[in-house]
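Novice: Following is a predicted model, sequence given first.
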Amino acid sequence: MYEKKVGSVVVVDEAGKPVGIVTERDLVYVCAKGLSADTPIWMVMTENPITIGEDALLLDAVEKMRSLNVRHLPVVDREGKLVGIISVRDVLDLAAFLIRIRE
């Protein structure tokens, strides 16, 4: 996560379906609890992450993130396979871009 400068990693099963998510908050928990880097990922990930379909509107994703207080939302296709992730940072980057072109 540090090397790629991302705030989360989605854990998928053999079929490519999300089974967990590890976020920056989870890593803070690991540090606060004094756990080591050898701690298995399943011990710190949030299981059954909240997802959104790839055909959903951006507004739907923003409202879902806001109402459920999450900053990262895995995006899945019709079969439930991971196809991407949208983050609050992505939304802010888009908002900044739209503000710039409007000016």
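Specialist: Good, I have the coordinates.
Novice: From here on, just use CA atoms for contacts and neighbour counts.
Specialist: Noted.
Novice: three-state assignment of A95?
Specialist: Classification of A95 by DSSP: H, G, I helix; E, B strand; the rest coil places it in helix.
Novice: From L58, how far off is it?
Specialist: For A95, the distance to L58 equals 12 Å [CA to CA, to the nearest Å].
Novice: For the residue nearest in space to the middle of the chain, which non-adjacent residue is spatially closest?
Specialist: The centroid of the chain falls nearest to H72 when counting by CA atoms, centre = their mean (2.8 Å). Distances taken as CA to CA, 6 or more residues apart in numbering place S87 nearest to H72, at 4.4 Å, with adjacent residues excluded.
Novice: Contact partners for the one you found?
Specialist: Each residue near S87 by CA atoms under 8 Å, 6 or more residues apart in numbering is listed here: R71, H72, L73.
Novice: now the strands for this structure?
Specialist: Using DSSP state E, the strands of the chain run over residues 8-12, 18-23, 46-47, 52-53, 72-76, 82-87.
Novice: Structure two is appended below for comparative analysis:
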Amino acid sequence: MFKRRVGELAKRPHIVPADATVTQAADLMINADVSCLAAVAGAKVVGFVTERELVRRLDVDLDPATPVRELVSRTSGGILKDLGLDEAIRRMLERHERHLPVVDISGSLLGLVTDKELVDALAVDFMVENVDCRALMRTEPIRLAPHRSVQLALDHMREKSAGSVLVVVDGKATGIFTERDALRAIMGHPERLTDPLSAYMSGPVVCVPVDAMVYKVILFMRQKGVRRLAVVEPDGRLAGLLSQQDILLYARRLS
């Protein structure tokens, strides 16, 4: 397993000027369907701004006019393009990051590799593993009723370092509220923090059965363009949540 190199997977990052506002950065993330931007000053990359960093501060102290340069993170260091997939997964999990800059031997940025690219690359490897969703899913994802507030959802997401909340009625997932939903709905509209989740959740939720094979689930996630999905029992009741991070954690144990 894991014979590929990260240089094969890295993609050119979307960029945002370091003096752009966080609102402009959020709009770019939403329109480009990405969760990380490279902040540039002239031709120099000065850091990265992530969807998660924006959401964690969305309801606390984030002025929509804040320049991106005030929020950029300097990652723990780039990874060389010849690094193996197993080592890239290890570093991503240990750093609690979803994006790793890929550099050449001189340290020049070649691109970004994200949890999405790593998971996509694992589909073939998982074909030889007789494992279904039960082995990987989180059985206790964050669950809230649709009338609960956006503020409460953000509080739980920050506390659990989670990227989503499942909206549940009578044991069944009726919607999902993600970091992307939060950026789209709340940036520049703090008055919406007290609104119910039902106003901004995405639905219907993408679901798979508990006995779905993981390699098929990876391909399904790629087809649907989602990073997480609900795992359900035969009667439709929620059994758990499976995210790209959960797949990487399991793959790490196999390496």
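Specialist: Received, thanks. Keep in mind the model is a prediction, meaning the values are calculated, not measured.
Novice: Tell me how many other residues surround the equivalent of T178 of structure 2 over in structure 1.
Specialist: In structure 1, T178 of structure 2 lines up with T23, judged by TM-score structural alignment. For T23 of structure 1, the count of nearby residues is 20 (other CA atoms under 10 Å).
Novice: that older thread, can you list the strands of structure 1 in TSV and add distance to R66 of structure 1?
Specialist: Converted to TSV, these look like this (distance: least, CA to CA, whole Å):
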stretch	distance to R66 of structure 1
strand 8-12	17
strand 18-23	16
strand 46-47	18
strand 52-53	13
strand 72-76	10
strand 82-87	11
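Novice: quick one on the thing from earlier: how about the residue nearest to the centre of structure 1, what's its match in structure 2?
Specialist: Matched to structure 2 by TM-score structural alignment, H72 of structure 1 sits across from R228.
Novice: cool, and I41 of structure 1?
Specialist: That one, I41 of structure 1, aligns with L197 by TM-score structural alignment.
Novice: now V9 of structure 1
Specialist: Using TM-score structural alignment, V9 of structure 1 lines up with V165 in structure 2.
Novice: Distance check, that match against G175 of structure 2.
Specialist: 9 Å.
Novice: Kindly report the same for L248 of structure 2.
Specialist: Taken as CA to CA, the span from L248 of structure 2 to G175 of structure 2 is 24 Å.
Novice: which non-adjacent residue is nearest P49 of structure 1?
Specialist: The shortest distance from P49 of structure 1 to any non-neighbouring residue, by CA to CA, 6+ apart, is to G20 (5.5 Å).
Novice: Now for the equivalent of I218 of structure 2 over in structure 1, how many residues are close by?
Specialist: The criterion is TM-score structural alignment: under it, I218 of structure 2 has V62 as its aligned partner in structure 1. Using other CA under 10 Å, V62 of structure 1 is surrounded by 18 other residues.
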